[in-house]
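S.K.: build me a structure from this.
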Amino acid sequence: MITYIITGVGDRKHFPTYHFILPACLTVTIHVIAFTVPFQQRWNAIYDNGVSLTSAIIDSTYIICILLSILYSGLSLLRIKSYKRQVTNYSADIYRMSLDWLSFIIIFRVLLQTLPIAGLILGIELFNKLGVIWTFTTLPAVFTQIVLCLNILSENYVIIEPITAKEKEMTTSGNYAQLERQRVEKYLENEKPYLNPEFKITDMAKDLFSNRTYISAFINREYGMNFNRFINNYRLKEVERLQSEAIQRKQKISSTEIVIHAGFSNYRSYFRAKKMAKNDPVSID
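M.R.: Model (predicted):
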C-alpha cells in the first residue's frame, strides 16, 4: 500500500479492493488455526511427515503466503522502476526520488521472511528451532518498519502531483508561453531556482507561465536530457563556481557544505549527478 501511494503517477486512484480479498482470507485462516488448534499440534503438523487435514491446511497457507509475498514484491519493484522513469521529468532531487530505501525493504523482507517458511516445508533442520524462526520473521519485520517510518517521517520521497485541470486546459488549447533556449537559460542563471533542493518542473512551469508537459518536451528536444539531469547540471556548475571562489578567497569550506549550497540535498546526490553528467549528449554551457 505504501509503495502504491508513494509511486503514484497521474490521477490518484484508490488501491483496488480485490487485492485485499486473498490476504484477508489467509489472515482469517491463520487466526482460526491459531485459536482452535493447540500449539503442539500445529508444531507436529509442520514437522511430522504424516498427512493430516491440519498439516495440509497449514502447509497450503504458508505456500500461498510465500507466493503472494514474492508476487507483490515483484509488482512493487516494477512499480518503483516505472515511477523512476517518470519522476526524472518531474523532480531534480536525485536522493529523495531514488526510493532506494523502499527497494531495499521489499527485497530484504521477502528474502528473510520466506526463507524459514521454505525451510520448514523442505524439512531443513536449521529451521526446526522456534528461535531461528522468530529471528528470521519477527526481527526483519521490526527492522523494516523502523526503516519505513524513519523515511516516511523524513519525507524521503517525491510524490508526483497529478496534472491539474488548468494544466490540461493549457495543453489542449495551447494557451501557454512558448520557450526559447535563451529565455530558459537566462531564467536559470538569474533566478537560480535550482538552489532549492526540492525544485520541481511544476515550479519552473509556474515561473515561466507554461506547463510541465511542454517544458519537459522542450528540455528533452533542445538539450537531449530529462528535467532532472538538466537542473542538476546547473547545480554541478554552481559547485565548480563555489569551489573556485573558495580557493580564491582561501576559505575553508567542506565539500558537503559546497554541494548543499549548490542545491543538492546531500553529497550522495552530487556524486550521482556528477556520474550521470559524463554521459550527457549536450552541454548547457
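
S.K.: going forward, measure contacts and count neighbours with C-alpha atoms only.
M.R.: Will do.

S.K.: in this protein, which spans are helices?
M.R.: Assignment of helices within the chain using DSSP state H yields the ranges 2-6, 21-36, 39-47, 53-87, 94-98, 100-122, 130-153, 165-173, 181-191, 201-207, 212-223, 227-248, 255-261, 267-277.

S.K.: and those: which comes nearest I159?
M.R.: Of all the helices of the chain, it is helix 2-6 that lies closest to I159, at 5.9 Å by CA to CA.

S.K.: list the buried residues for the closest one?
M.R.: By neighbour count with 16 or more other CA atoms under 10 Å, helix 2-6 contains the buried residues 3, 6.

S.K.: just checking, what packs against that helix?
M.R.: If you count contacts as 3 or more CA pairs under 8 Å, 6 or more residues apart in numbering; DSSP states H and E, helix 2-6 packs onto helix 53-87.

S.K.: next, the buried residues of the helix it packs on.
M.R.: Those buried within helix 53-87 under the rule 16+ other CA under 10 Å are 54-55, 58-59, 61-63, 65-66, 69-70, 73, 76-77, 80, 83, 87.

S.K.: likewise stretch 218-225?
M.R.: When burial is assessed from 16+ other CA under 10 Å, stretch 218-225 yields the following buried residues: 218-219, 223-225.

S.K.: so how far is that stretch from its chain's centroid?
M.R.: With CA atoms, centre = their mean, to the nearest Å as the basis, the distance from the averaged C-alpha position of stretch 218-225 to the chain average is 25 Å.

S.K.: go on, stretch 178-198?
M.R.: Distance, centroid of stretch 178-198 to centroid of chain: 27 Å (CA atoms, centre = their mean).

S.K.: neighbouring contacts of that stretch?
M.R.: Contacting residues not belonging to stretch 178-198 are listed as 91-93, 199, 210, 215, 218, 222, 231-232, 234-235, 261-265 [CA atoms under 8 Å, 6 or more residues apart in numbering].

S.K.: if we go to 10 Å?
M.R.: Residues from elsewhere that reach stretch 178-198 (CA atoms under 10 Å, 6 or more residues apart in numbering): 91-96, 158, 199-200, 203-204, 207-210, 214-215, 218-219, 222-223, 231-235, 238, 259-266, 284-285.

S.K.: between the two ends of that stretch, how far is it?
M.R.: Between the start and the finish of stretch 178-198 there is a gap of 25 Å, counting by CA to CA, to the nearest Å.

S.K.: quick one more, to check against the first:
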Amino acid sequence: MVLGCVDVRPHTVRLHMEITRLLLLPALASVVTLVVVAINRVHAPTKRPHSILIAYLFATGFTWATFYQCYYHPAGFIYTHHLAMLSFLIMPVFLYQLIFEATKIDARESFSRIHYFVPVFITLVLLVASLLTPKKVQIDCFATLGQQMDASYDYFLWLAGNRMRMRLVLSLLYTIMGFQRLSSYRRAVINYSANDATNRLSWVFWLLFASASLVVVPFLGAILSRKDIFLSVWLYIQGSLIIALNIYLSVYVIQWRRFVYRPEGLDSVCQSGVNAVSDDRQLSDEGQLSDDATVKGINKQNFEQFMSENKPYLNPDLRIADLAAELTVNRTTLSVFINETYQMNYSCFINGYRYETFKQLVKQPENAILTKSALAERAGFHSYRSLLRYQNKGTTHEN
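M.R.: Sure, this is the predicted structure:
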C-alpha cells in the first residue's frame, strides 16, 4: 500500500480514470461488504466476529479513501493523515483478532487490548508532531515527499515517511502470531471435535497466506520510492487482493458457526494440546458432582456398545459435547477417557469408526453404483478428502 502523495499528476483522462479506479474501488468494495456484514449481524447468533470484521472493513475503506484524498487533495489530507495512520496500522490487529476468535479453544480466553497500544501510540505521537508543524510545511511534505520541507521539521517527515516500515513490521508480526495460533488450535481441538472443516480451519490458513502476500507492497515501499510503487503493477495486485480478501472474510464470518468450533462453556484446555487431566470427581455441565463424570465411571464395554448401536459418528458435525451429553458425562472427562483407553484423541477415535463404516459400505454390492465421495459422506465424513486425510495418517482402530 502507499500512504502519502506522489510527485506525479495525471496528464490524460485515461490515466486519471485508472488512478481513481485503483484508489476508490477497494474503498467502495469495503463499504459494500461492510453493509452486507452489518445487515447479517442483526440476526447472527455470534455477533463478535461480525463486529471485528466491520471494524476491519471500515479501517480498510477509510485507508484507501485517504490514499485518494492525499493524491488529489493534499491540503485536506493534513487534517486526516493521523487517522489514516491509525487505520493503516490497526488493520493487521483487527485481522489477528478475527483469527484469535476463530482459534479460541478456551471460552474464557479474551483478546488483550494491549494489541491496540502500538497503533494508537504512534498515532498520538504523529498528532502531537502535526500540532507542532505548520500546515504549509505539512502540505509541502505530502505534496512533494519532503523535497521542499524545512529541515527543522525532520521529526514530522520521519513519522510520515516511515509508516510503510511500521506497517511492514506489524504485518509480519501478526502473520507469524496467526500461524502460531492456528497450529496450537489444531493440536488442541482434535480432543473435542471430529469435524475436519473446523479442526483444520483451512480458511484461516489461506487467510494468513493472503495476508502474508499483502506484505510485498509494504516491503517494496520500505526500499523504493512511493512514485515507483504507485506506478508499478504491485499496487494494482494489492487492490485486487484487498477486494478478494474482503469478500472471502465476509463469506466465512457470515457462516461462522459452520466453520468454527464454538467451545461455549468448555473447561479450560491447554492451548498446546496437552491432554486434560481430571480428578475422580468432576462437575457435570449442570454444576452437580457426579460419579458418572469420572474416567473410571465410563465403562468401556457399555461405551462401545453405545457407539455400535447408536452410531453417533454418522453425524459429520458430531462434537464431543454432543456425545458427552448423550452419555451424561463431562466432556473433558470423556476426552481423557478416550485418550487413556484408546491412546488416541477424540478426532481420530470418531474418524476410526467412520473409516471402518466406509470400508463396510464399499464391500456392499448395492453400493457399487455410488461414488467413494458419496460413501464417505454416508460414513460420517464431511468429504472424501477428509477420509483421505485421515487414511494418510495411518491411524485406525478396531471397533
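
S.K.: just give the TM-score of the two.
M.R.: The TM-score (TM-score structural alignment, normalised by the length of the first structure) is 0.83; 273 aligned residues with a CA RMSD of 3.0 Å.

S.K.: thinking again about what came up before, quick check: which of the helices of the first structure is nearest to F15 of the first structure?
M.R.: Distances from F15 of the first structure to each of these were compared using CA to CA; the shortest belongs to helix 2-6, at 7.4 Å.

S.K.: against the second structure, where does that closest one fall?
M.R.: Residues 98-102 of the second structure are where helix 2-6 of the first structure lands when matched by TM-score structural alignment.

S.K.: to which residue of the first structure is I229 of the second structure aligned?
M.R.: Counting by TM-score structural alignment, I229 of the second structure lines up with N128 in the first structure.

S.K.: can you tell me, leaving aside adjacent residues, what's nearest to that match?
M.R.: L120 (7.0 Å; CA to CA, 6 or more residues apart in numbering).

S.K.: same thing with L127 of the second structure?
M.R.: Using CA to CA, 6+ apart and skipping residues adjacent in sequence, the residue nearest L127 of the second structure is H82, 5.9 Å away.

S.K.: can you report how many residues lie near the residue nearest to N128 of the first structure?
M.R.: By the criterion of other CA atoms under 10 Å, L120 of the first structure has 19 neighbours.

S.K.: A374 of the second structure now?
M.R.: The burial count assigned to A374 of the second structure is 15, neighbours taken as other CA under 10 Å.

S.K.: gap between the aligned residue in the first structure for it and V239 of the first structure?
M.R.: Aligning on TM-score structural alignment places A374 of the second structure opposite E257 in the first structure. E257 of the first structure sits at a distance of 10 Å from V239 of the first structure (criterion: CA to CA).

S.K.: do T137 of the first structure as well
M.R.: Spatial separation of T137 of the first structure from V239 of the first structure under the definition CA to CA is 45 Å.

S.K.: please apply the same query to Y270 of the first structure.
M.R.: Taking CA to CA as the measure, Y270 of the first structure falls 9 Å from V239 of the first structure.

S.K.: overlap of the contact sets of the two?
M.R.: Residues touching both Y270 of the first structure and V239 (CA under 10 Å, 6+ apart): 233, 259-260, 262-264.

S.K.: out of the residues you listed, which is nearest to V147 of the first structure?
M.R.: Nearest to V147 of the first structure among the shared contacts of Y270 and V239 of the first structure is F264, at 22.8 Å by CA to CA.

S.K.: contact partners for that closest one?
M.R.: If you count contacts by CA under 10 Å, 6+ apart, then F264 of the first structure has 92-95, 194-198, 232, 235-236, 239, 256-258, 270-271, 273 around it.

S.K.: now do 7 Å
M.R.: In this structure, F264 of the first structure makes contact with 197, 270, judged by CA atoms under 7 Å, 6 or more residues apart in numbering.

S.K.: do the same with the one 5 residues further on
M.R.: Residues in contact with S269 of the first structure (CA under 7 Å, 6+ apart) are 94-95.

S.K.: 10 Å - rerun?
M.R.: For S269 of the first structure, the set of contacting residues under the criterion of CA under 10 Å, 6+ apart consists of 92-96, 98, 232, 259-260, 263, 275.

S.K.: and for A84 of the second structure?
M.R.: By CA under 10 Å, 6+ apart, A84 of the second structure lies in contact with 3-4, 59-60, 62-67, 77, 90, 123.

S.K.: taking the residues you listed one by one, which sit in strands?
M.R.: Using DSSP state E, no member of those falls in strands.

S.K.: just to revisit the earlier point, which one of the contacts of S269 of the first structure has the most neighbours?
M.R.: Most crowded among the contacts of S269 of the first structure, counting by other CA under 10 Å, is A92 at 31 neighbours.

S.K.: give the aligned equivalent of that one in the second structure.
M.R.: Structural correspondence for A92 of the first structure with respect to the second structure (TM-score structural alignment): A194.

S.K.: the spatially closest residue to that match that is not a sequence neighbour: neighbour count?
M.R.: Taking CA to CA, 6+ apart, and ignoring the residues beside it in sequence, A194 of the second structure has S347 as its nearest neighbour in space, at 4.1 Å. Around S347 of the second structure there are 22 other residues, counting by other CA under 10 Å.

S.K.: distance check, S347 of the second structure against F337 of the second structure.
M.R.: With the distance defined as CA to CA, S347 of the second structure ends up 13 Å from F337 of the second structure.

S.K.: which residues does the most centrally placed residue in the first structure contact?
M.R.: When the first structure is reduced to its mean C-alpha position, the closest residue under CA atoms, centre = their mean turns out to be L99, at 2.7 Å. By CA under 10 Å, 6+ apart, the contact set of L99 of the first structure is 3, 6-7, 80-81, 83-84, 151, 156-158.

S.K.: mind listing what the corresponding residue of the second structure for L115 of the first structure touches?
M.R.: L115 of the first structure is assigned V216 in the second structure as its aligned equivalent, the criterion being TM-score structural alignment. Shown in contact with V216 of the second structure (CA under 10 Å, 6+ apart): 1, 168, 222, 234-235, 238.

S.K.: neighbour-wise, which of those leads?
M.R.: Sorting those by how many neighbours each has (other CA under 10 Å) puts M1 first, at 25 neighbours.
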